[in-house]
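1. Give the three-dimensional model of this entry:
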Amino acid sequence: MPKSLSLRSGLGSVLFWSVISAAFIGPGSVTACAIAGSSYGLQLLWVLTFATLGTVWLQEAAARITIATGRDLGQVISQTYSGTKGRWIAWTLFLAIFLGCAAYQAGNILGAVSGLALLTGLPIPTLTVVVGTVCIVLLWIGSTQNLANFLGLIVFAMGGAFVYVAFGTPVSAVDLTKALVVPHIPPGSLLLVNGLIGTTIVPYNLFFGSSIVPTVDSAGQSLSEMRLGIWVAVILGGIISVVLLLAGLLIPNDFSYVHMAQVLTNRLGNWAGSLFAFGLFAAGFASSLTAPLAASITAKSLLGVKPNSATYRSIWLVVMVTGLVFGLLNVNAIPVIVAVQAVNGILLPFVTIFLFAAVNNRDLLGKAYSNSLMQNVAMGSVVLVTAVLGLWNVWLALQKAFDI
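-> Just a heads-up that it's a prediction; the model follows:
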């Protein structure tokens, strides 16, 4: 019999699932959302509506699989497809997630270091080495959860400051409502559209979220608790993304982290500029712990890699080193962050197709836990739209590369 949903358990579920929203409110969200507002006004606001709802639908499906079977998404996929075909699918999915994590890590490190540089004025290479070393030590000893939760609270505090700033933007309620629901892709914005999707519907979060469901408590989590937690936590993350875009309206056509900090300083005082810098660091540092760990968790789920084995640690170490290399090269953080979010947006449909197939397997889940018609329509729309946008972006890149 399903457990009843008490207020205490409901709030606990929201706090637990806030790890998902904290994971996508990283430097990628701060950068992509603010640039969207700075460069295109309200025209890309609908992307955040789509991406936030898509995150809810996909994370709910991945968690539902675990509640129904006691196995996480990767284990279900690897056990559904047997033999050589199954190994190919498992390895291909792992490599897609691994590459996505490595791409994210580049943006995470660059974002964390950019925030520290705003705060301290210290050289980028020095800060990169310090951040990377601390992350490696914490990942090696496994002491990341409490620190990641604390940094997540800082990120939400930064979001609260942006909520106040957003109320000062010259936007009417009618225009805001229309922009939230009416799709529009202005010329030259497709890469950023994919970036906004990729930084919100994070592919590795599907495996990461699915793998942590049974640890909520000894009895597991009911469907109602899980759904409440995911809906509330992800919608709050989506609201922060929206206000970041609105704050970007105050930086016309010349976005930088310095200008973003200045907007907050002008509106709220010097403390707000410092909060943004620390929030940017916190978002990057928390994500710098999550992305490498997610790569190893995916390997455990899909390939059966044992936790804390040499292989498990080498996977997160490679992801970590990838981010450090980009940081030490001292590249411009902003274009790299936007590009890597777009890469993940392009990889997303490949991962969601297998999630879609798993959650419609009635032999595995039974009727009660399988997708309904409306859930299939919702998930199918995410798969279709992201696939079309991803292929469109690849086609434009090929045209540019080969002068077609």
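
2. contacts, neighbours, all on C-alpha from now
-> Fine.

3. thinking Pro307 is in contact with Ser301, fair?
-> No. With contacts counted by CA atoms under 8 Å, Pro307 stays clear of Ser301, the gap being 10.0 Å.

4. Another sequence for comparison is provided below:
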Amino acid sequence: MSRTEHTAPPRRAWHLARATAEDVPSLSEAHASVRVPVGGSWMRRLLAFIGPGYMISVGYMDPGNWATDLAGGAQFGYTLLSVIMISNLMAILLQALAARLGIATGRDLAQACRATYPPIINIPLWLACELAIIACDLAEVIGTAVALQLLFGIPLVAGALLTALDAFLVLLLMNRGFRRLEAFVIALLGIIAVCFAIQLVAAAPPLAAVLEGFVPSGEIVKNPQMLYIAIGIIGATVMPHNLYLHSSIVQTRAYPRTEAGKREAIRWAVTDSTIALMLALFVNGAILIVAASAFHGTGHEDVAEIEDAYRLLSPLLGLGIASTLFAVALLASGVNSTVTATLAGQIVMEGFLRIRLPHWARRLLTRALAIIPVVVVTWLYGSRGVSDLLILSQVVLSMQLPFAVIPLVRFVTDRGLMGTLVVSRATGVVAWAVAGLIVVLNLKLLWDTLAL
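-> This is a model prediction of the structure:
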């Protein structure tokens, strides 16, 4: 028998295995696991789709956003509320596109990249996304560790090490079903919203000034310091890993995989994410409004760090539990962000590389990569170094954003890939404009940060 005859069967087996891997759905253990009622009221159908939007909204109010919101409110009052609103509208559009991609093609963004681009492009895309997830995880570790210190007096190093336990929390929730995971996330989001609603009532901001802040002002462009913080707010808003995450978890719904079924699923998924992102707008706006009410014009305009805000909120607002509520919301935000980063890491690794690791191993790996720099910096430089590290994590996220936004917009505007579910020409133009604006602003943020 010839050498060729000996080697042919293994090659056929390899190609068969590769073809089978192509058919593995995104997040296979939860794929189409949430039942969608056939018929019934629109409310029942909407409730069946509610969940993924709230999970992606977590990334828009994670600890990485708090520093820019605090600094914006303390230094410039309510002026930058318009920037928060505009950045939120951009996020609503991009997340709607991510949901459309996942439902229309049956692939998440990572799978679509692997199927479309050669390895020379896919490998850098994968590395960029892994860096973004590690940077996001870094912000979560810092936020959780700071919250544990403020609430319970736990040293920052010990608090950072305790965040490793989040790996087992996520594993437990996933084993109980995807709906339980969504319920956990929504419950923590509710805690965050309630904490800031109480602080808003205590702050009693002037309504006219707040409403005026939502109107874009030319002063933002003229004032370099204000422009810098405005770019920071936009740069910290759209999280690259959220686009991968959303395109995957919308497929957990058991909707009919027909054109009509997909159209209806897209409509409900976009409704879900839009409502959830309005909650993110409320939380980010509330952080800025509370900071403006408590710090702006009271001699505390230099407040930009979470610890300073915690120390000053209760005496300045005249509410004894204001600082505690602030720290509780920070802890809920940090823990919540862990869940989404875990899933995003799994989706990215499986989508780009088709490497399947146990959930606990994947979580511990990414969490260790985030914990190590926090522990080292805290040990050497203290809390001030941790604040600088938090800012650095947001810069790293800004660097990775184009690697997610540009492929997403390219895919949803490609009729050959999307078929009849391709976005309209007008939506495509707006999407490219938003992508271009975000990329330019993030590059400027990076340049200005490195120049400081």
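
5. returning to that earlier point: Pro307 and Ser301 of the first structure: which is more packed in?
-> More crowded of Pro307 of the first structure and Ser301, by other CA atoms under 10 Å: Ser301, with 25 against 13.

6. What's the more buried one aligned with over in the second structure?
-> Under the alignment (TM-score structural alignment), Ser301 of the first structure pairs with Gly351 of the second structure.

7. ok, now how distant is its match from Leu397 of the second structure?
-> To Leu397 of the second structure, Gly351 of the second structure is 20 Å away according to CA to CA, to the nearest Å.

8. Same question for Arg410 of the second structure.
-> When CA to CA is applied, the distance between Arg410 of the second structure and Leu397 of the second structure equals 21 Å.

9. picking that back up, doesn't Ala115 make contact with the match of Ser301 of the first structure?
-> No. Gly351 of the second structure lies out of contact with Ala115 (CA under 8 Å); the separation is 9.5 Å.

10. what residues are up against the residue nearest the centre of the second structure?
-> In the second structure, the centroid-proximal residue (CA atoms, centre = their mean) is Gly59; its distance is 2.4 Å. For Gly59 of the second structure, the contacting residues are Thr237, Val238, Met239, Asn242, Ser337, Thr340, by CA atoms under 8 Å, 6 or more residues apart in numbering.

11. corresponding residue for the third one in the first structure?
-> This means Met239 of the second structure. Match for Met239 of the second structure (TM-score structural alignment): Val202.

12. how many other residues sit next to that match?
-> Per other CA under 10 Å, the neighbour tally for Val202 of the first structure reads 27.

13. Quick check: closest non-adjacent residue to it.
-> Once flanking residues are discounted, Val202 of the first structure sits nearest to Phe24: 6.6 Å by CA to CA, 6 or more residues apart in numbering.

14. Identify the residue of the second structure aligned to the one you found.
-> Under the alignment defined by TM-score structural alignment, Phe24 of the first structure is paired with Tyr60 of the second structure.

15. Leaving out sequence neighbours, find the closest residue to the counterpart of Ile154 of the first structure in the second structure.
-> Residue correspondence to the second structure (TM-score structural alignment): Ile154 of the first structure is matched to Ile191. Nearest in space to Ile191 of the second structure, with sequence neighbours left out and distances taken as CA to CA, 6+ apart, is Ala329 at 6.7 Å.

16. That neighbour -> the first structure?
-> Using TM-score structural alignment, the equivalent of Ala329 of the second structure in the first structure is Gly279.

17. Can you verify my assumption that that match contacts Ile154?
-> Yes. Applying CA under 8 Å, one finds Gly279 of the first structure in contact with Ile154, separated by 5.9 Å.

18. residues contacting Ala342 of the first structure?
-> Contact analysis of Ala342 of the first structure by CA under 8 Å, 6+ apart lists Leu191, Leu192, Val193, Asn194, Gly195, Leu196, Ile197, Gly198, Thr199.
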